[in-house]
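Undergrad: need coordinates for the following:
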Amino acid sequence: MSSSGRKPGKLVADKRYARSAPKKKAAPKKPSPSRRKPTRRKPARKQNFIVRFFTGIFAWVWRLIWRTTVFASLVLAMVIGTAVFYVRSSLPEVSELVDGRARGSVTLLDRGGVVFARRGDQFGGAVNAETVSPHLRNAIVATEDRRFYSHFGISPRGVASAVRINLSEGRGPLTGHGGSTLTQQTAKLLCLGSVYDPTEWKNEAEYVNDCRQGSMSRKIKEAIYSMAMESKYTKNEILSIYMNRAYMGGGAYGAEAAAKRYFNKTAAILTPAESAMIAGLLTAPTRLAPTSNLKRSQDRAATVLRLMNEQGMLTDEETRHFQDNPATLAAEATMSTGGYFADWVIQSGPEFFTRDTTEDVLIRTTLDQRLQAATAAAVNQVFAEKVRKGSKAEVAVVVMSADGSVRAMIGGRDTDASGLFNRASQAVRQTGSAFKPFIYATALELGYSPLDIVVDEPFCMTIPGSGKWCPQNYTKKFKGRVTLADALKQSLNIPAIKISESVGRDLVMRVARDFGIHRDLQDTPAMALGTSEATLVEMTGAYAGILNGGSSVTPYGLTDLRLRGDDSPLMGTGGGIGERVIQPQAAAELIWMMEKVVSEGTGRRAALDGRPAAGKTGTSQESRDAWFVGFTADYVAGVWMGYDDNTPLTGVTGGGLPAEIWQAVMTQIHEGLPVRPLPSQAPVPVVQAPAPQPAPAQPKVGQQPKTVKESLNDVLRGLLGGN
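TA: Predicted coordinates:
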């Protein structure tokens, strides 16, 4: 039904509860005198539609960026976390990471067991950050990463600071300062877990360069690897890895090797000054090594001490004390003797134990450091006093015992060098008249006497394919009838050729080879003049065979080779006395003849005061090489002089400067030794038989024909020109 005429009813229910009684109004409070009367707010202005539109768009974009950033950050964090977890799972134990060398080291000991040279990468043994000298630990942290114990592997603050410095200096953001933490540096030393494989890399240097590259992708991998290390290892374990793998100059890898190399002590007892010097090497180990420039290394150490002071690791008083009293090198660290000798031993040893070793090898040698130092001093003295300034002439000296054990070696004018061309063992030069003792050794072995006569006279031979050959003496003069001893004493060429031809060049070559002259000997009459070539080591070894009574000698410097920590050697002496070449009597008579060379002949400048000596001078064609090789009862020594480019020497013969150097060397090395006679034997004079009359062409009736021996004697007399 309709309800017309009526007012519409209410759409809400009537109140069902009685209205409560009105509350009494509280008396108005008096306003506080300190309160100000509230100001009326002005009604908000109605914003323009366009402003509202763009404001809304901006707010929407900002919310989108914020949400995207948060989302991306979460995703990135998950990716990084996953990568860190994955890398962490592949990290080995700390004990497997302390020695990071790709190859081992070779340590050489002299004949007394004292270290005199090192080759390869030295590793003194593993150290621990908790047991190493606290000064060294503090010095490394103060220098390389002062926030090491507080960051999580990377330092955003350090990276930002490095980028700012690089840009301000005009470099790229990642070029120059890297802002790397100690953990990141350790990650680089580990090459982010990549191990050197010779089959994948051209050489070790290429592998190291790849490990040190600073590209953005490499930096990201490095950061992940660093955080993985921080999650698995303790701070001290990371520092231990760093202290064991870091290169610290002088061939030393790790703190223990550096402490022994520079201070001859363990890393556990380093002083603050020594610790600061080692820590200071880390930025540029080759340039700052104290063995290269001690003053530069001390200056760097003073800076490290200041940094330690600023970080509360040293008091002001301690800092001043150690800056005023910097670390100095141990005596062993400054030794630089025997460089050429060490190179020779390394080259002559087995390659897999000396040049390409992956183990730490100890080699005991025959080197006598006293003799080596005396030899170097004598050479330096003669060159300083008697060689014209600016001369490029080079020198080589070898000193050995009669059994071939080399006691000293100089391979050039830079007497203490290493890694250079060794003229004692590598220069193959013509021997000149120094070859003549092998001719006379052959003759004496065949029964000739030092007193036999040979005629020094104009002499010519017809050589098949070459024509007529007429050799000359050095003085271009002839002495007439001379004994074999006089011929050697005066280094006469014609008698030497006659003797060589009479006994047979094949026998001379055999004797020379058996004594140790292994190069191709020229089978021509000129061989007697020393046209064949040899090294100084070979020549000195051959003369040692004469001194020891006629037995061959193989020069050697290695007495035993063993791995570090092993008691039994892997190999022993590789040389020494070999088979007999000539009889002791022939050797003794040859020594008697060679003693005359020094006392009366061309080698007079080599004479020693009150000590018997024997030897022979030698000058090659056009004076390109000058030799003096000789011996006393104690030592054999050889000296060579010449130019590397075969330029002829000016005014130098074997009896000149080489003899003087030999005399100076032998005087020094015999100091304090008792005088001993040479093992020589003077020949017994014999009454010469009258010269035989020429035999008739046909034997007389009843007369026996000549024997083969008698006919051979006639031929020899014709060649020698005497009885």
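Undergrad: contacts and neighbour counts: CA atoms only from here.
TA: Noted.
Undergrad: show me the contact partners of stretch 510-520.
TA: Stretch 510-520 is contacted from outside by 438, 441-442, 532-534, 538-539, 541-543, 545, 551-554, 581-582, using Cα atoms under 8 Å, 6 or more residues apart in numbering.
Undergrad: run the last query once more with 6 Å
TA: Residues from elsewhere that reach stretch 510-520 (Cα atoms under 6 Å, 6 or more residues apart in numbering): Phe438, Ala542, Ser552.
Undergrad: and stretch 605-613, which residues are buried?
TA: Arg605, Ala606, Ala607, Leu608, Pro612, Ala613 (16 or more other Cα atoms under 10 Å).
Undergrad: hmm, I typed the wrong one, I wanted stretch 152-169.
TA: By 16+ other Cα under 10 Å, the buried positions in stretch 152-169 come out as Phe152, Gly153, Ile154, Ser155, Gly158, Val159, Ala162, Val163, Ile165, Asn166.
Undergrad: can you tell me which of those residues is closest to Val304?
TA: Distance to Val304, by Cα to Cα, is smallest for Gly158 among the buried residues of stretch 152-169, at 19.1 Å.
Undergrad: which ones among the buried residues of stretch 605-613 lie within strands?
TA: Judged by DSSP state E, the buried residues of stretch 605-613 include no members of strands.
Undergrad: as a markdown table, those with distance to Asn325 would be great.
TA: As requested, the buried residues of stretch 605-613 are arranged in a markdown table below (distance: Cα to Cα, whole Å):
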| residue | distance to Asn325 |
| --- | --- |
| Arg605 | 50 |
| Ala606 | 49 |
| Ala607 | 50 |
| Leu608 | 47 |
| Pro612 | 52 |
| Ala613 | 51 |
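Undergrad: how about these, which pair is most distant?
TA: So, the buried residues of stretch 605-613 by Cα to Cα: farthest apart are Arg605 and Pro612, at 13.3 Å.
Undergrad: hang on, the earlier thing: out of the buried residues of stretch 152-169, who's nearest Asp110?
TA: Using Cα to Cα, the buried residues of stretch 152-169 come closest to Asp110 at Gly153, 46.4 Å.
Undergrad: my read: that closest one touches Gln185, true?
TA: No. Contact criterion Cα atoms under 6 Å: Gly153 and Gln185 do not qualify, at 10.0 Å.
Undergrad: with adjacent residues omitted, what lies nearest to Thr354?
TA: Take Thr354 and drop its neighbours on the chain: the residue closest to it by Cα to Cα, 6 or more residues apart in numbering is Ile346, 5.5 Å away.
Undergrad: hang on, that neighbour in a helix?
TA: Yes. Under DSSP: H, G, I helix; E, B strand; the rest coil, Ile346 sits within a helix.
Undergrad: by residue count, tell me the biggest helix in the protein.
TA: For the chain, the longest helix by residue count, based on DSSP state H, is helix 49-90.
Undergrad: so how far is stretch 132-139 from its chain's centroid?
TA: Averaged C-alpha coordinates place stretch 132-139 at 29 Å from its chain's average position (Cα atoms, centre = their mean, to the nearest Å).
Undergrad: before we go on, could you also do this sequence so I can check it against the first one:
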Amino acid sequence: MERFLRGLLARSFRLVWWVGLRGAILAAIVLAVSTAYYVAQIPDYDELLDGRSGGSVTLLDRNGEVFAWRGEQLGLTTAGAVSPHLVHAVVATEDRRFYRHFGIDLRGTARAALVNFQAGGTVQGGSSITQQVAKLLFFDSTRTLERKIKEVPAALALEWKFTKDEILSIYLNRAYLGAGAVGFEAAAQRYFGKSAAEVTPGEAAMLAGLLRAPSRFAPTNDLARAQNRAATIVGLMRDQGYLTEQQAAVALAQPAALSRAAAARAGGAFADWVMSSGPDFLTRTTTEDVAVLTTFDPRVQHAAEAGLAEVFETKVKAGSNAQAAVVVMSRDGAVRAMIGGRDLGGAEGQFNRAVQAKRQTGSLFKTFVFAAALQAGAEPTDPVLDAPLTLYVPGSGDWSPQNYTHSYKGQIDLTEALVHSVNTATVRVSEATGRARVRAVARDLGVNEPLADGPALALGVSEATLLEMTGAYAGILNGGATAIPYGMRELQLKSDGSRLMAGDGVAPVRVLDEKSAGELVWMLRQVVERGTGGRARLPDRPVAGKTGTTQAARDAWFIGFTGDYVTGVWMGYDDNTPLSGTTGGGLPAEIWREVMLRVEEGQPVRPLPERAPAEPSVPLPGPAEVVSNVGTTVQSVLQNVVRGIFGRN
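TA: You can find the predicted model right below:
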């Protein structure tokens, strides 16, 4: 029996040996063939350094400083060109035996397998840097046993074809490190404003810490979390002999901090607008690395953000979900700052209300009515009737505009009608001037949205964006010549600075003659000096502007200008909920004032291009001469209004 058992054991051993040997030979053959397959598939080294699917866009402000990035940022580098601290941080974090194994770290794999088994799931990766490069080149991000097996011949192929430093260089250039940065050179520029060759131990540790979870540990998302992660990496570098105790102590005492541009995260709405306004093949879908020279002014942006925050912190009920948008531009239409909305901690911050939201303009539109009247030959001192008015609108019946105060002043002049935003008088001016002429002036000044056909046109029932309306008012400040908003000055190829296209600036076209434009500026100044825009007054310089409030106070506007800047403010709710107790002359005017106090601080006083009207040569008609009853037909309205305003038959 004993002999039988010994014989059975010997035969079993020989069988296992025979099967095992042949299985090993077969596995070796499969591994060799698979490795050879991947060797044949691997592109040349130079092709592997750039791992992006598209190009990058770097946005520069009016001073030539970087303030935003879009697309996939990349700066090519090599393991020999970056800071040694960065190489040490990556190796210490990801693969401490990188320079000693043949592509597969068996000890590390076994350790990770044990930890994962004990945890009952995948909590630690055992992949070497070479395996991670193989994954970047050949596989997706899913974790499966099949993929892990395939990584082995792919990693061996990389080790066969490239040196260790070449493999590491590929990794340094292809790893995604958050905030749109592909590669360590791009990440160093993005977060610290310097080359990867210049990073300190603390900065190198923070960059290496991004490899585990780029979005979670991105310093632009949570700097404290990124610094804590970096402190762990510094400890690994010290323990593995890459840093002395003193160097580690300095790195821990002086953790990496974001560059000024990265910390500011300024101009997000502006950058998105510029990206959408340029041609796709040179911006959003570019395959090149390009630089966009813009009109953005970080000083003005900071002033706008601070002014808006001041009003919401001190004059708006805590927890309010009301939204606001701000645009600041120069008189030629160059946009200097843009706030697309308040960040309330949700997806609403991604919607740019300054550019994308089309809202009724309310009394803000009245400026175009009076601009058209002045251009047609009227004077600011011409009389107009403020009295009940009923017009017949074909297809709708009688329409009777109401004043905000529900009271009437009788005979007033055009300036008073604008200063106090009188609805009935404005409609009379619009009807006498001609709606077609009013629409033409609004369009020529830059309002591109469809405009109403009926008499309610004069009261701002049409929709427009804040950017359009601010640009239209810039045309008034610009002497009556168009000032189409633009943000791009030039687009260049980043590699050599060659010019790809000029900016968006459009040559001005005259819409109002200088006399009419100057008188309109004077009238708008009276709105601020003694009318509905009083809260926008500045202590040291003249201001002109106009308030706007839509039906049920769903939208509140103020757009005004000094001699230097035109600033537009909109306030409302995204779901059209009415504002409580707010009109354009209230919070929007106060936001405007707080913004412009900061924008104009330290700037010289520049006069407005205004032109005061001449005294009326004929006194205003007495009560007996006032037309008290306007007919219900358009013909009788035109006759009465022309007679009342211009003294003509």
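Undergrad: do a quick rundown of the strands in the stretch 551-700 of structure 1.
TA: 551-554, 558-563, 571-572, 576-580, 614-619, 625-631, 636-642 (DSSP state E, counting those that start in this stretch).
Undergrad: now swap in the stretch 101-250 of structure 1 and tell me
TA: With strands called from DSSP E, counting those that start in this stretch, the stretch 101-250 of structure 1 shows them at 105-109, 115-120, 122-123.
Undergrad: same list (those) but as CSV, adding distance to Tyr86 of structure 1 and mean neighbour count.
TA: Shown next, in CSV, are those (distance: least, Cα to Cα, whole Å; neighbours: other Cα atoms under 10 Å):
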stretch, distance to Tyr86 of structure 1, mean neighbour count
strand 105-109, 35, 24
strand 115-120, 35, 20
strand 122-123, 31, 25
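Undergrad: Met666 of structure 1: which of those is closest?
TA: Among the strands of the stretch 101-250 of structure 1, strand 115-120 sits nearest to Met666 of structure 1 (Cα to Cα), with 22.3 Å.
Undergrad: which helices and strands does the closest one pack with?
TA: For strand 115-120 of structure 1, the packing partners by 3 or more Cα pairs under 6 Å, 6 or more residues apart in numbering; DSSP states H and E come out as strand 105-109.
Undergrad: quick one: the strand it packs on to strand 115-120, angle?
TA: For strand 105-109 of structure 1 against strand 115-120, the angle by axes from the mean of the first three to the mean of the last three Cα atoms, to 10 degrees is 170 degrees.
Undergrad: strand 105-109 of structure 1 against structure 2, how far on average?
TA: Here strand 105-109 of structure 1, set against structure 2 after superposition, deviates by a mean of 0.9 Å using mean Cα distance after the TM-score superposition for structure 1.
Undergrad: mind listing the helices in the stretch 51-200 of structure 2 by residue range?
TA: Applying DSSP state H, counting those that start in this stretch to the stretch 51-200 of structure 2 gives helices spanning 84-94, 106-119, 129-138, 145-161, 164-174, 184-192.
Undergrad: mean per-residue distance, the longest one versus structure 1.
TA: Compared with structure 1 after fitting, helix 145-161 of structure 2 has a mean deviation of 1.0 Å; criterion: mean Cα distance after the TM-score superposition for structure 1.
Undergrad: read off where that helix ends up in structure 1.
TA: Mapped onto structure 1 using TM-score structural alignment, helix 145-161 of structure 2 spans residues 216-232.
Undergrad: the first one too?
TA: Taking TM-score structural alignment as the measure, structure 1 aligns residues 134-144 with helix 84-94 of structure 2.
Undergrad: what sits against the residue nearest the centre of structure 2?
TA: Nearest residue to the geometric centre of structure 2 (Cα atoms, centre = their mean): Ala269, 2.0 Å. Residues in contact with Ala269 of structure 2 (Cα under 6 Å, 6+ apart) are Gly340.
Undergrad: rerun at 10 Å
TA: 275, 337-341, 349-355 (Cα atoms under 10 Å, 6 or more residues apart in numbering).
Undergrad: now swap in Leu168 of structure 2 and tell me
TA: Leu168 of structure 2 neighbours (Cα under 10 Å, 6+ apart): 78-80, 87, 90-91, 98-99, 129-130, 133, 162, 174.
Undergrad: tell me the spacing between it and Ser53 of structure 2.
TA: For Leu168 of structure 2, the distance to Ser53 of structure 2 equals 20 Å [Cα to Cα, to the nearest Å].
Undergrad: and if you look at Asn478 of structure 2?
TA: Taking Cα to Cα, one finds Asn478 of structure 2 at 44 Å from Ser53 of structure 2.
Undergrad: who has more neighbours, those two?
TA: Shown here are Asn478 of structure 2 and Ser53; by other Cα atoms under 10 Å, Asn478 has more neighbours (22 against 10).
Undergrad: and the more buried one, what pairs with it in structure 1?
TA: With TM-score structural alignment as the criterion, Asn478 of structure 2 matches Asn548.
Undergrad: what of Asn403 of structure 2?
TA: Asn403 of structure 2 maps onto Asn473 of structure 1 when the alignment is built from TM-score structural alignment.
Undergrad: Pro219 of structure 2 belongs to a helix, doesn't it?
TA: No. According to three-state DSSP, Pro219 of structure 2 belongs to no helix; its state is coil.
Undergrad: run a quick neighbour tally on it.
TA: 24.
Undergrad: could you dump the contacts of Ala269 of structure 2 into JSON lines with distance to Leu414 of structure 2 and secondary structure added?
TA: What follows is the contacts of Ala269 of structure 2, written out as JSON lines (distance: Cα to Cα, whole Å; DSSP: H, G, I helix; E, B strand; the rest coil):
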{"residue": "Met275", "distance to Leu414 of structure 2": "42", "secondary structure": "helix"}
{"residue": "Ala337", "distance to Leu414 of structure 2": "34", "secondary structure": "strand"}
{"residue": "Met338", "distance to Leu414 of structure 2": "33", "secondary structure": "strand"}
{"residue": "Ile339", "distance to Leu414 of structure 2": "34", "secondary structure": "strand"}
{"residue": "Gly340", "distance to Leu414 of structure 2": "35", "secondary structure": "coil"}
{"residue": "Gly341", "distance to Leu414 of structure 2": "35", "secondary structure": "coil"}
{"residue": "Gly349", "distance to Leu414 of structure 2": "41", "secondary structure": "helix"}
{"residue": "Gln350", "distance to Leu414 of structure 2": "42", "secondary structure": "helix"}
{"residue": "Phe351", "distance to Leu414 of structure 2": "39", "secondary structure": "coil"}
{"residue": "Asn352", "distance to Leu414 of structure 2": "36", "secondary structure": "coil"}
{"residue": "Arg353", "distance to Leu414 of structure 2": "33", "secondary structure": "coil"}
{"residue": "Ala354", "distance to Leu414 of structure 2": "31", "secondary structure": "coil"}
{"residue": "Val355", "distance to Leu414 of structure 2": "32", "secondary structure": "coil"}
